[in-house]
Structure formats: structure tokens, C-alpha cells
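>>> coords please:
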Amino acid sequence: MSQDRICVGAFAGAFGVHGEVRLKSFCTAPEAIATYGPLWTEDGARSFTLEISRPIANGFAARVSGISTREQADALRGTRLFVDRSALPSLPDDEFYHADLIGLSVYDTGGRKLGSVAAVHNHGAGDILEITGPGLDAPVLLPFTLAAVPTVDLGAGRIVADPPEGVFGE
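Prediction:
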């Protein structure tokens, strides 16, 4: 998958019998997913344009170009949707796309490497970085707050962390 595309949503199956899909949006403003232009599959083999019909539980009902039956809509279930990075808005200096954080090296305030960001999770109370690496028996979950992560340097590919006591078993 190209670094020039970001995952912004996924199809969750059919909605109704007339070809509408259930759409999950991973955007900060969920309805914005329909404004970014064509949405692509992860491999870039297919593109979709969509129009949101209405909000539904856990997402939206939407019409998708080329989809007119319930069976076609249901066949899209689980398809993740990507958009060209250039179509996304610029972020303020203190905000980051999750895709940009994954893979960054994590160092403590003394310069010792702690590991690398394997994933970014959000279960409703804020972002959490999952850190993995040699010397770690299990992934470490680090709150992505200014106190715990005072520095993110995308250009250098590194994060400086000041983890709460005991997070890294120290």
C-alpha cells in the first residue's frame, strides 16, 4: 500500500435491499469521508465515489458508484477505504495522522531506545500508542498525551517519550 494514501473508513455490509451500504468513517468529522474524492481499496485496484444517504447506528447509509443490489453491497463488507493524502486537510503542528506515527522509533528523555510504534488505538478516552521492540516481553501501551509524549519529530522518524513510572517495567 502506498504511503500516499490514508485509511479513512470501511464498508460494513449492505443496508436495506436497494444497494445501499453501511459505511464506517474513521475521520474526525465522520461525514467528511464523502468529500475527499475517490476512495480506493487497499491494493488500489478499485475506486469508489459515494454519497451519504443518512446517519445510522455506528456510521452512515451510503450509495456507492456501481453498486445497485443488496448482494453487491454485501460483497463489499470489510473493504477498507483509502484516500489520497493530498485530498486530506493539513493538520496543526500538534496533530498527526495515525498512519504517520506507526513505525516511528520511541526514545526516552535520556536518549535510550524503548521500541517502535506498532499501532495507534483509541477506545474513546484518547489515543494510545502500542510500543513493541527487543527487550519488551509484551507490547507496551503508552498514552498519547503531551505529558507522556512531549516530542514527535516526523522528519527524524522519532518520538521522545516521558512515560509514567512503571509503564516500561522500571
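>>> CA only for contacts and neighbour counts going forward, please
Will do.
>>> Could you pull up the residues touching the residue nearest to residue 107 when sequence neighbours are not counted?
Sequence neighbours aside, residue 113 is the residue nearest to residue 107 in space, at 4.3 Å (criterion: C-alpha to C-alpha, 6 or more residues apart in numbering). If a contact means C-alpha atoms under 8 Å, 6 or more residues apart in numbering, then residue 113 has 105, 106, 107 as its contacts.
>>> Please generate a structure for the following sequence too, so the two can be compared:
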Amino acid sequence: MNDTQRRILLGRVVGAFGVRGQVKIESWTEPREAIFRYQPWTLRDPQGAERELQGARGRETGKHLVATFPGIEDRDAVEALRGTEIFVPRSALPPPKAGEFYWVDLEGLRVLNVDGADYGTVSHLFSTGANDVLVARGERERLIPFVEPDFVKSVDFDAGTILVDWDADF
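The predicted structure follows:
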């Protein structure tokens, strides 16, 4: 799927804030409030129904962002959105800086170790707080700390590979 068709999950609605229709959002952008720069959003509710939303505004609070959505004016309407995922097209995101990657761009790349062993492809990445972890799925699943240059030696988008220094027995 090319970048104009590929959608990126940027966050989700986690609940209501107050009684006037404000929405608590969990954002996975860096910084968190950058999610408001990438609109329109495609909202997908837990049942799979989708709709487009333009004009969301918000501010940062402690743990979440608090947003207002056009047309959402009371707590009940917000509660109906709980669990709704927020997507944008990959093409809406700016190019990453040199030496940086969007996790979604790493998904599907082949993972090879320095000895030539093929660990399969990148399924996804997740954060542990201490470091990010690359999940490679091949003949089995491997969790590889995404720590450059200690374990991740190189990322080659042209070749479609990630070279890692990770023992085959781990």
C-alpha cells in the first residue's frame, strides 16, 4: 500500500472530560499535542464504523489531551466515542529527520543479524519506557531492543532490511 492510502493510528478517545463535551485523547505523536496538526482525521469506532473529522482542537493536561470536536457538545456524545481510534494518511506526516524513523515505516522490513541469519519481518514496535522494542516474526517471534548502534546496526529502506546484532538463541 502506498503512502497516500496507508493510514497511521495516531491516538484514541479514552473518555469524557467534564460535562460540556470535551474529549480525553491518548496521543502517540511526539510531542503529544502534535496530533492536532494532522487533520482531517478518520475516526473508527469500536464497531468499525468510520467517519471523517476536521477541526478538532485541544490542549495538554497531565496524562491526556483534552479536545473539542465539532458537533460534540455533551458528555453522553463523548462517551459514545470511547475507544474510537484516530487515523491519518501516512502522507499527512512530515518526513522524518535524518536518523529518525516512523515505526510504521519499519513494519514489514526484513530483519537480518550480523551473521546472516534471517529473523523474519518487523511486525511492530512498542515502547517499554527504557527503550523501544522491535518485534520480528519469522520461524519464531523475537523481541529486539531498538537501541542504535548497540543492537540495531543499520536500517536500509532501499534494500528493505534492518541489520541487527542479536543472538539467534534469544
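>>> Quick check: the aligned residue for the residue nearest to residue 107 of the first structure in the second structure?
Aligned counterpart of residue 113 of the first structure in the second structure: residue 118 (TM-score structural alignment).
>>> And its match, how close does it get to residue 99 of the second structure?
Distance, residue 118 of the second structure to residue 99 of the second structure, using C-alpha to C-alpha, to the nearest Å: 24 Å.
>>> Also residue 38 of the second structure?
For residue 38 of the second structure relative to residue 99 of the second structure (C-alpha to C-alpha), the value is 22 Å.
>>> Then residue 129 of the second structure?
Applying C-alpha to C-alpha to residue 129 of the second structure and residue 99 of the second structure gives a distance of 20 Å.
>>> What range does stretch 20-32 of the first structure cover in the second structure?
Going by TM-score structural alignment: stretch 20-32 of the first structure matches residues 22-34.
>>> and the residue lying farthest from the centre of the second structure, what is it in contact with?
Most distant from the centre of the second structure: residue 115, at 30.7 Å, with distances by C-alpha atoms, centre = their mean. With C-alpha under 8 Å, 6+ apart as the criterion, no residue contacts residue 115 of the second structure.
>>> what about it, which SS state?
State at residue 115 of the second structure, reduced to three classes by DSSP: H, G, I helix; E, B strand; the rest coil: coil.
>>> Superpose on the second structure and give me the mean offset of the helix ranked longest in the first structure.
Longest among the helix segments of the first structure by residue count, using DSSP state H, is helix 70-75. Following superposition, helix 70-75 of the first structure is found to deviate from the second structure by 1.1 Å on average (mean C-alpha distance after the TM-score superposition for the first structure).
>>> corresponding residues in the second structure for that helix?
So helix 70-75 of the first structure sits over residues 75-80 in the second structure, by TM-score structural alignment.
>>> Pull out the buried positions in that stretch.
Within stretch 75-80 of the second structure, the residues that qualify as buried are 75, 77, 78, 79, counting by 16 or more other C-alpha atoms under 10 Å.
>>> Stretch 101-121 of the second structure too?
For stretch 101-121 of the second structure, a neighbour-count test (16+ other C-alpha under 10 Å) marks 104, 106-113, 118-121 as buried.
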